[in-house]
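Chemist: below is the structure, and that's it, no one-letter string:
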C-alpha cells in the first residue's frame, strides 16, 4: 500500500527583493492577496490535500511569518467581547495546532533544492509535498489535492505542469515528455531554464511537487547547477529511469505568479472579482476605467 502524503515543505527563505521597499520589514509571504496573506492560500491548499505536518524553511527576518500562525489571545478576547463572532471564526482558521508547524533555517541562499534538503531530517523516509507560495492557483479543487489523488494511482514523483508560450520557456524548468496520457505525462527529462529555441516541450514545471524521499538522497550528492544554486530539478531528474519514475500533472486551474508585481496585481483583481462581497464594486470600477481609457484614445 502506498504511503499517504502528510508532510509538506514551504520554502519561504527568499528576500522578496522584487517587492522592495515593502519587504524591507514584511516577509513577502505575509503580503495580502485581497485580505489573506499569500502563505494562507498555500496552507489552505495543503490542508485540503490532507497535509498534517507543515515545514517552513525560513531565514533571518521572517519572525512575522511565525507570529502569523500563532494564537492571538488579546485580539481574540476583544473580538469575543464585541460579539464579532464571524471575525473570530476567520481568525481561528489561521491558527495552527501546537506541533503541526516546524521551522528550519536556510542560512545560505543556495537555491530551492538546498531549501528542500534543509528539511530532510523532518521528512525521513516518507513521500512529501513541496509548495511554493509565490505560485497561487485558483481552482475548484485545489491543485495539490488534484495531484495527491493522481499520485495515489502512480506513485513515484510528480510535478505540477502547465503549458507556456515558447518565448517564456527559458524562465522555467521544462519537461521532456516520454508519453502524453492527457492530464498526466511520463517524463524522460527535465531542463532547467533552457536557452531560447532549445526547449524540449511547452510544459513548464509549476511550484507544486510530490516527491519520493530518494530525491533528498539525490540532493545530498548534487553540486551547484544553473545559476550557482542547488536545483531541485536536477535531483528530480535523477529519478527518471528508476522504478519510481517522474510524472507531470496538468492541473485544472489558473496559476498566478505572485512573485512578480504584475502577477500579484492580476491575482488581486481575479480573486477580488471572485468574491461576492467585492465583485460588484470592483467590476463597476474596472468597467468605468476601461470606458475612460477607450474614450481618451
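Modeler: Arrived safely. None of these values were measured; they are calculated from a predicted model.

Chemist: only C-alpha atoms for contact and neighbour calcs from this point on.
Modeler: OK.

Chemist: list the residues that contact the closest residue to residue 143 other than its chain neighbours.
Modeler: Nearest residue to residue 143 in three dimensions, chain neighbours excluded: residue 251, at 6.1 Å (C-alpha to C-alpha, 6 or more residues apart in numbering). Contact partners of residue 251, counting by C-alpha atoms under 8 Å, 6 or more residues apart in numbering, are 143, 146-147, 160-162, 183.

Chemist: out of these, which are buried?
Modeler: Among these, those buried by neighbour count (16 or more other C-alpha atoms under 10 Å) are 143, 146-147, 160-162.

Chemist: from the residues you listed, which land in helices?
Modeler: 143, 146-147 (DSSP state H).

Chemist: now the residue nearest to residue 143: how far from residue 208?
Modeler: As judged by C-alpha to C-alpha, to the nearest Å, residue 251 and residue 208 stand 10 Å apart.

Chemist: which neighbours do the two share?
Modeler: Contacts common to residue 251 and residue 208, judged by C-alpha under 8 Å, 6+ apart, are 143, 160.

Chemist: a helix runs through residue 278, doesn't it?
Modeler: Yes - secondary structure assignment (DSSP: H, G, I helix; E, B strand; the rest coil) places residue 278 inside a helix.

Chemist: is it fair to say residue 224 lies in a strand?
Modeler: No - counting by three-state DSSP, one finds residue 224 to be coil, located in no strand.

Chemist: okay, now the one to match up with it:
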C-alpha cells in the first residue's frame, strides 16, 4: 500500500555567502520577503499541502530558525497586553504544533545530497517531500499541493520532481529533465533523463528542476554510498539517476512564477512579486513602484 506524504525536509545549512554582509549573523533563510522570512514562505507551502512534520537540516549559526518556529511567550504577552489581536493571531497560526518540527545538523558543507541523508533517521521508512528554501513558488495553488495530488493519483507512487519551463537558450544553467508524453491532467510527465546543466544545444527539453521533490526512502541508502561529484559534494541528482533505474520518476509542471532567492536579483524580484500580490499592500506598492520607475 502506498504511504502518504507526511514529512518534509528543508535543507537550511547553507552559508549564504552571496548575501554578505547581511548574512554574517543572520541565516539567509531568515531574510524577509515582504513581511515573512523566506523559510516561512516555504513552510507555509508545505503546510498548505498537508505536511504534518517539518524536518530542518541546519548548520552553525542557524539557531534563530529554530527560535522562529517556537513560542515566544514574552512577545505574545506583550502583544496581548497592547491589544495587538491581529498580530497575535498571526503568530499563533504560523506556529507548528508540538512535535511537528525536528532539527538535525549537517556539520560540513558536503552538498544537497548529504543534507538530505542527514535527515534519514527522522524521516524513516516512508516517502517524503524535499523543499529547497531558496526557491519560492508563487502560483494559484501551492506547488507541493499539486505534486502530492499527482503522486496520489498514480497507483505506483514512485518519485516526483517539480519542473518549470525556461527559455531554450538558458537550459545550460539548470538541471534539466527529459520527459515522455504527458499523462493525467497533461501536467505530469514520465521522466526519461535528468541532466545537470547540459551543454548548450544538448538539453532534451526546456523543463528545469525547480527545487521541489517527492522521494522514496530508498534514496537514503544510495546517498550513503554516493561518491562525491561536482565540487567535491554529494550530489542529490546523481543518487536520483541511480534510483531511476529501479523506480519510476515523474515530472509535475508548475505553471506559476519561481524566484531564486539565492541570488540578489531573484530575491529582489520575489519581494516585488509578493508585495504586488499582497491584498493589503499591492495597490499602494504598485503606485509607488510605478512612480519610482518613471522618476527622472
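Modeler: That came through, no problem. Note that the coordinates shown come from a computational prediction; the quantities given were computed from them, not determined experimentally.

Chemist: so after superposing, what's the score?
Modeler: Here the TM-score for the pair of chains, by TM-score structural alignment, normalised by the length of structure 2, is 0.95; 292 aligned residues with a C-alpha RMSD of 1.3 Å.

Chemist: picking that back up, JSON lines for the contacts of residue 251 of structure 1, including distance to residue 228 of structure 1?
Modeler: Output for the contacts of residue 251 of structure 1, formatted as JSON lines (distance: C-alpha to C-alpha, whole Å):
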{"residue": "143", "distance to residue 228 of structure 1": "30"}
{"residue": "146", "distance to residue 228 of structure 1": "33"}
{"residue": "147", "distance to residue 228 of structure 1": "30"}
{"residue": "160", "distance to residue 228 of structure 1": "24"}
{"residue": "161", "distance to residue 228 of structure 1": "24"}
{"residue": "162", "distance to residue 228 of structure 1": "26"}
{"residue": "183", "distance to residue 228 of structure 1": "33"}
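
Chemist: quick check, nearest of those residues to residue 256 of structure 1?
Modeler: Residue 256 of structure 1 has its nearest neighbour among those in residue 162, at 11.7 Å by C-alpha to C-alpha.

Chemist: per the alignment, name the residue of structure 2 opposite that closest one.
Modeler: Under the alignment (TM-score structural alignment), residue 162 of structure 1 pairs with residue 164 of structure 2.

Chemist: was I right to think that match contacts residue 208?
Modeler: Yes - at 5.4 Å, residue 164 of structure 2 and residue 208 qualify as touching, with contact defined as C-alpha atoms under 8 Å.

Chemist: not counting sequence-adjacent ones, nearest residue to the most centrally placed residue in structure 1?
Modeler: The centre of structure 1 sits closest to residue 132, judged by C-alpha atoms, centre = their mean, with a distance of 2.6 Å. Of all residues not flanking residue 132 of structure 1 in the chain, residue 207 sits nearest, at 4.9 Å (C-alpha to C-alpha, 6+ apart).

Chemist: got it, and residue 28 of structure 1?
Modeler: Residue 28 of structure 1 sits nearest to residue 16 (C-alpha to C-alpha, 6+ apart), 5.6 Å away.

Chemist: who touches the one you found in this structure?
Modeler: Counted by C-alpha under 8 Å, 6+ apart, residue 16 of structure 1 has contacts 23, 27-28, 259.

Chemist: relative to residue 234 of structure 1, which of these is nearest.
Modeler: residue 259 (22.2 Å).

Chemist: so what's the residue count around the closest one?
Modeler: Neighbour count for residue 259 of structure 1, taken as other C-alpha atoms under 10 Å: 19.

Chemist: how about it, what's its match in structure 2?
Modeler: Counting by TM-score structural alignment, the partner of residue 259 of structure 1 is residue 262.

Chemist: right, and that match touches residue 18 too?
Modeler: Yes - in terms of C-alpha under 8 Å, residue 262 of structure 2 counts as a neighbour of residue 18; the distance is 7.4 Å.

Chemist: the match of residue 259 of structure 1 - nearest residue in space that isn't next to it in sequence?
Modeler: residue 134 (5.2 Å).

Chemist: ok, now how distant is the residue nearest to residue 28 of structure 1 from residue 68 of structure 1?
Modeler: 18 Å.

Chemist: swap in residue 160 of structure 1?
Modeler: 28 Å.

Chemist: same check on residue 139 of structure 1?
Modeler: Residue 139 of structure 1 is 25 Å from residue 68 of structure 1, by C-alpha to C-alpha.

Chemist: try residue 163 of structure 1
Modeler: Distance from residue 163 of structure 1 to residue 68 of structure 1, by C-alpha to C-alpha: 34 Å.

Chemist: give me the neighbour count for the residue nearest to residue 262 of structure 2.
Modeler: Residue 134 of structure 2: 21 neighbours (other C-alpha under 10 Å).

Chemist: before we move on, what about residue 93 of structure 2?
Modeler: For residue 93 of structure 2, using other C-alpha under 10 Å, the count is 10.

Chemist: can I take it that it is in a strand?
Modeler: No - per three-state DSSP, residue 93 of structure 2 lies outside any strand segment and is helix.

Chemist: excluding chain neighbours, give the residue nearest to residue 286 of structure 2 in space.
Modeler: Closest to residue 286 of structure 2 by C-alpha to C-alpha, 6+ apart is residue 276, at 6.4 Å.

Chemist: residue in structure 1 paired with the one you found?
Modeler: Using TM-score structural alignment, residue 276 of structure 2 lines up with residue 273 in structure 1.

Chemist: list the contacts of that match.
Modeler: Counted by C-alpha under 8 Å, 6+ apart, residue 273 of structure 1 has contacts 279-280, 282-283.

Chemist: ok, now with 10 Å
Modeler: 267, 279-283 (C-alpha atoms under 10 Å, 6 or more residues apart in numbering).

Chemist: do residue 18 of structure 2 as well
Modeler: Taking C-alpha under 10 Å, 6+ apart, one finds 28, 262-264 in contact with residue 18 of structure 2.

Chemist: please name the nearest non-neighbouring residue to whatever residue of structure 1 lines up with residue 198 of structure 2.
Modeler: In structure 1, residue 198 of structure 2 lines up with residue 194, judged by TM-score structural alignment. Closest residue to residue 194 of structure 1 apart from its sequence neighbours, by C-alpha to C-alpha, 6+ apart: residue 170 at 5.0 Å.
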